[in-house]
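Colleague: quick one, structure for this:
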Amino acid sequence: MPTQPLPVGHGDIRPLGTTPVLSGRPLTVDPGAVPRFADRVWNLAVAGHAGNRYASEFLIDFDSLSNTARREAAREFLFWRLNTRPVRGPLPSISTVAAEWWNLRCFLRFLDTEHDGIRMRTVTQSVLDSYLASCRSEGLMKSSLRQRLQVIPRLHLAAEAMPTDALEVNPWNGRPLSRVIGSPVVSTHENQTPRIPPQVVAPLVQAALFYVHTAAPDIINARAELTALEASVGEIHGLSLTRLNHYLGSLAAGGRGVPVLDGTGRQPHLAGTPAYTYVMRKSGAGQAIASGSYNDRIDRALQQLGPEPGGMDTPITLHPQSGQPWRERFSPPAIPREERLLRAACYILIAYLSGMRDSEVKELRDGCHFTERSADGVVVRHKVRSQLVKGGRGTSESWIVIEPVAYAINVLERLPHRDLLFCRPVTGRPHSTISANRMNDNLNEFLTHCADIGYPVPDVNGEPWNLTTRQFRRTVAWHIAHRPFGTVAGMIQYKHLSVAMFEGYAGTSPSGFRAEVAAEEALARLADVVERYEDFKAGVRSTSPGGPRTDNEFARVQKELQDFPGRLVDERRLHAMLKASARTLHIGTVNDCYYQPETALCRTPSGEDRPLLNSCRPDRCGNSTITTRHRIGWEAARGDTERALAFVGLSDLQRTALRGHLNDVTKVIEGIDCAND
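Modeller: Here you go, the predicted structure:
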């Protein structure tokens, strides 16, 4: 429940020690558990709304700073950050402030170790420059360097709220950090998150589908076998050579070898060594490695039967490509690794095929998947329920998804986990989670592993592609916008994805996915218009009634920019002038439509602001332009018509209609050829 906001202290007024530090924010606990200003440790997780994060990430322990002045100044700054709304936008999220605590400590420790513990009020610009140089020496990427430095201008902004010690110098004279660290000035109109290249995403999704559908049952069964074995260990008392001999005899009778370490555990250099402990426990001969006759007996059996990597009983499914088992038999140390890879595969399918944000994927819990029928009872929709974490607030929402996503969730529910599906239990700890950075590592481990299971992912520019959780939503939005009828891994249509994502919550404003696709579509249309403008400069002319209008518009742009051979034009100005055309451009196979309702033959009384493709008359409409790039589509139409005319048994009316259509198509092709001779 939210509490009432409190005023932040300024000047020499500090908040009282009993003042709650999270006033005005929605809480996940009783308000009495909210940390107070004077507390030694602030647990911000009471308003974190992100169960997929380590609890320690939200702990602010002021005792980790060197002296009282540092602790009190940090306390004042963080209170100011938590309770002061910026000029634009909402209060910073709890996760943002928790991350800023780390960056603040880095700066304060630098002052202690490199500048004799000077107070912030005596810091000069030269000290800040030396801190910048120190951060650069760590080899940080520019994005990480920017995050590290952002706390410094904020310390200056908070000076009035920090009576203990404040940064009085205006860092770098107020220059933007992007210029201070040399970051390129990027356009705010395009999402800067890199898209996963098609040659990477195709085998990656294929491998994820393989892991979820084929490998998952084996991994789950292996975990069940290991759990049963661990439960039976407590019932083993003493040592029994008879049981060991009986077990080794059963291996010989079954044509199997002696279990040896397979190199997937914590000591890969021991691969090929007999799995003494496993053999003793599996046979019931003892709880751990024995000595003397027991080890000698296992060694003799290894010489007689040969090794069997892994050695567990769970059968391995055949790989659909090779017809051979997709991996060797499991060993106990291999199971956690395979579960980690399987979780990464599930993450790939859920994040990529749903359009959900990373934080929303990691908030999935037991029972989050459900189905609903459409109003007519015909269509069964898969839905998932999660938490939208945005602006520091958590709200329960639902997404419509496709079947592979639902299947991946079902697999996650069968893996060992806590309430959150991406939280795995760890011995001795209440829970362990896969945070964003850990998941990035797991995703790249899975990408490397793809080659081992028959789906190698090629390098990009000579380097392995570096996957991050944010890339999946950006990539599927781009593909839906640029390739609306393309496929994913040869079985899932992007069009299918877009329908599912837009039909339900994922297409509403809180999720923002529709807006991201719309932005990608705008960029795609602008790129297409620029390409058509370049064709126009190269002498390509369009036919059909709308052709002259388009050519005249391109001629006007070329003249105004003086865009002629031997001259360089301002690319940003060119794009700005062509944007008006891009807003109305609709790409097609047999024509492009620069849609204007007043001249559209497909217009309807409803006043749709887009063409009705099923009613398009590309060879007659005043909005249509046809160029040489469309000739292939018209050639295909002519071939289809000629084949239809060859059918026996056509009526006279059908044959007459087909001949008329063939004549129209032929005229268009001839017009393309004449216009561009």
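Colleague: all contacts plus neighbour counts: C-alpha atoms, from now on.
Modeller: Noted.
Colleague: run through who's touching stretch 430-441.
Modeller: 52-54, 344, 358, 418, 422-426, 467-469 (Cα atoms under 8 Å, 6 or more residues apart in numbering).
Colleague: out of the residues you listed, who has the most neighbours?
Modeller: Looking at the contacts of stretch 430-441 with neighbours defined as other Cα atoms under 10 Å, the largest count falls to F422 at 29 neighbours.
Colleague: counting neighbours, what do you get for the closest residue to R617 other than its chain neighbours?
Modeller: The shortest distance from R617 to any non-neighbouring residue, by Cα to Cα, 6 or more residues apart in numbering, is to L601 (7.1 Å). Neighbour count for L601, taken as other Cα under 10 Å: 19.
Colleague: and what of L27?
Modeller: 22.
Colleague: buried residues in the lengthiest strand in the chain, which are they?
Modeller: The residue-count maximum for a strand in the chain (DSSP state E) belongs to strand 380-390. Buried residues in strand 380-390, counted by 16 or more other Cα atoms under 10 Å: 381-389.
Colleague: can you redo the residues you listed as CSV with distance to G306?
Modeller: Output for those, formatted as CSV (distance: Cα to Cα, whole Å):
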residue, distance to G306
R381, 52
H382, 49
K383, 51
V384, 49
R385, 51
S386, 50
Q387, 53
L388, 55
V389, 55
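Colleague: follow-up on the earlier one: contacts for the longest strand of the chain, please.
Modeller: For strand 380-390, using Cα under 8 Å, 6+ apart, the contacting residues are 49-50, 359-361, 363-365, 368-374, 394-403, 406, 511.
Colleague: one more to put side by side:
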Amino acid sequence: MTIAAVMPTVPARGYAPIPPSLSNRSPFAQVDICEAAGLELVPTAHRPRFEEDLWILEGLAHAPASMRRVYKRWNFAPILNPAWRLAAKELVLALLVPNHESVAELPHAFRTPIKPNSVYGTLMALTHWLNHLTGQGIKTLEDVGQEHCDAYLEIRRRRKDGTGEIEPSSLSNIVKPILYLARYRELFTSDAYTAGFFPWDGRPAGQVAGWLQRNAGNTTPPVPDNVFQPMLDSALYLVDTIGPYAAAELRQFLDFAASARAMPQHRSLTGTDRSQILAAIEEYARDDLPFPRLEGNKISLRVNKGWRPDDPLLAVNTQRFAQTVIGVRNFNTRDLAMLRPAWEAAVAAVGVGGDCGLRAELIPRHDEPSVEVPWTLPLEGSELRALSQVMLSACLLVTAAISGMRASELEELDSSSCLPPTETIGGGVRYRLGSRLIKGRKFGGTPEEWVVIEEPYRAVQLAIRFSGPNSNSALFGSEALDVGKAYTGFREWVNGPAGQRLGLPLIPAGPVNARMLRRTLALALAHRPMGLLAAKIHLKHVSVATTEGYAHLPGGSQGVFLDEVREAEEEHHVELTREAFRDFQKGVMPAGPGASGLIAAFTHIDAELREHEAGEAKVLDSDRRLETLLQREAKNLHVGVANYCWNRDPDKMLCWKLAGTTPKADSKPMVGMCDSARCPQATHHPCHREVWQSSHDSQKVFLGTIGRNKVAKAALQTDVDRSRRVLDEIDAAAITASAKDEE
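Modeller: Model (predicted):
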């Protein structure tokens, strides 16, 4: 029996069912949907056919984790007009099978298959459009005109909550099926637009929706630093410090719940049982441990069964206590009466509460590591499950923030994703995460590996402990992955009593999502070396891991991410060069051994600009010319912690000489070994003054603690003098500019 037979379609009022002869004329009559589309099913799965009104695709063998169950149930029955229901089936299948002979001959049909995920969205939007027409009294697509399309667009443009208009990208998806009905007009056997009618004159959906063109470059903003710093700091603390204890407690809780189901259901207590329970009651009172609390709905059930509302034991989960102490699921009421005196006295002393984490281990507070606190206060089972979700969110945020993985790739992580670490030349360790690359690949994606540093690897290992051993389940939940939603719950916990008890920093309000975290990491790598990633996550190691990932799979997603980093790095270097040039024009000269070379280069650029002095109408051309000139110089720029290195001549790189090696023509400076006070290509700018001042101050403090060690004191005095000299040079350049302004 087919699904259609089980769920018969009820024709809308005023419409007759599609005659079998008309349905049989469809080029897709009797077609096996998945066979035609080349979609593999598991052997036992139902195989939907074209005539059915409900196409069940739950047996897809290689569906990505992002394709939830709802996306695998394509229901055409809600389309009220039976003729349009048939047209909708033909359109949807045509999007899946562009090479079908009846589709390939259409002049405007797509030539590559649309992924099932996207086709489901098209069906939903198409259903809404067709039923809107039915609501307007239109019974044939031949009567549809541009005025109907415009009116519908204005309705769908507005948000349902009245807060404004939806995004053009979302509106574009609403427009697409309206246009598809024109693209595939010749295919439909039951009804179609009038020949020659193309809504909005055939303009692309993006233009119709107001999405005229994409902005040049990556416009995704990074996570604001005042949000990113405490977010990642707290997430790392939870993963490394709280996580192992919480995972062990959850496993113990789940194992006990499973064993409790196998305990004896009900029995009278023996003398030994009562002795054990009384001893346990005494122990709880002595150790000041609360008794397990009963869930709220069960308290009401007790009252309905005759318990007094003021009974001291009303809120005590006696069943849970008995399970823990003597391994019995429950015991008789008359036995409870014998235990009451001791139990009521103990409850009056210690009260009731959660029974998870009763004897929690001590851990260092985040803000004061010398102060130790229990990793948790006693938790109820529901509270422990909620904490597990917070821990999963912390794992997700750490992985997204440090690996650079897309949301679609994070969704594909499962309990087999932590691939065995491998040793590298020199004794290092390479950590890899196995996932699938979904974007830009065929349906189901392709296997992918990400080379990462240890922090995200540990986060995924911890997520596996919370998610369970099923390798076929997504680590971060069965619902669509929403990093923003996970962050919101995580932030509420950190800013709440539990997080503040551990000394975690408050996280201010601000947007966070997967794209923003990926962009933040890309910019951190490009703008090295400042920020939390540099200080706490070893930014250099992230860069090396990303590069290793690219070398491991050059065509993979990590290579795409590395390209994004390089693009951001080039943009950043141009911006830094522009700032240095603007300072030069104001009279703020660079300092350092390489200052003369940079001043000469900027003088040449300034001269070229003056030769092509732009009038008011040529300002844009002048700006473009300036950027072109600066790009040549920016290609030589390498950013250090306390200096810029303008590597015009590899033979002059002091860092290579100090390392005792000979550079090649394409060798880059070893910024970590830079002695910018002596390197002929290094310059110091006002933005570096704070670093040098901090170094100078700390060196002076340390100098006063050395005592009589003359050799160490002389060496450190040399460093102090060097820092002072660099500071004086930077200040002298600023004074020169100030004097020029006064003149």
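Colleague: now whatever residue of structure 2 lines up with P333 of structure 1: how far from S388 of structure 2?
Modeller: Alignment note (TM-score structural alignment): P333 of structure 1 maps to S382 of structure 2. Per Cα to Cα, to the nearest Å, S382 of structure 2 is found 10 Å from S388 of structure 2.
Colleague: check K652 of structure 2 too.
Modeller: Taken as Cα to Cα, the span from K652 of structure 2 to S388 of structure 2 is 56 Å.
Colleague: cool, and I507 of structure 2?
Modeller: Applying Cα to Cα to I507 of structure 2 and S388 of structure 2 gives a distance of 20 Å.
Colleague: just P224 of structure 2 next, same as before
Modeller: According to Cα to Cα, P224 of structure 2 and S388 of structure 2 sit 27 Å apart.
Colleague: more neighbours: these two, which one.
Modeller: More neighbours surround S388 than the other of P224 of structure 2 and S388, with 20 against 16 (other Cα under 10 Å).
Colleague: enumerate every residue touching that one.
Modeller: Contacts for S388 of structure 2 (Cα under 8 Å, 6+ apart) come out as 246-247, 250, 466.
Colleague: which of the residues you listed map to contacts in structure 1?
Modeller: With both residues aligned by TM-score structural alignment, their matches' Cα atoms under 8 Å, the contacts of these that structure 1 also has are 247, 466.
Colleague: A109 of structure 2: which of the contacts of S388 of structure 2 is nearest?
Modeller: F466 (46.8 Å; Cα to Cα).
Colleague: do you know how far the closest one is from G445 of structure 2?
Modeller: Relative to G445 of structure 2, and taking Cα to Cα, F466 of structure 2 is found at 26 Å.
Colleague: between these two, who's got more neighbours?
Modeller: Neighbour count, other Cα under 10 Å: between F466 of structure 2 and G445, F466 has more, with 23 against 19.
Colleague: which strand or helix spans the residue nearest to the more buried one when sequence neighbours are not counted?
Modeller: What sits nearest to F466 of structure 2 in space, not counting adjacent residues and going by Cα to Cα, 6+ apart, is A247, at 5.9 Å. Here A247 of structure 2 sits within helix 243-260, counting by DSSP states H and E.
Colleague: can you map out the helices along the stretch 301-450 of structure 1?
Modeller: 334-354, 358-361, 403-414, 436-449 (DSSP state H, counting those that start in this stretch).
Colleague: G510 of structure 2 contacts P221, correct?
Modeller: No. The criterion here is Cα atoms under 8 Å, and G510 of structure 2 misses it with P221 at 11.9 Å.
Colleague: who's more crowded, the two?
Modeller: Using other Cα under 10 Å as the criterion, G510 of structure 2 and P221 rank with P221 on top: 15 against 12.
Colleague: how much space separates the more buried one from S723 of structure 2?
Modeller: Counting by Cα to Cα, the gap from P221 of structure 2 to S723 of structure 2 is 36 Å.
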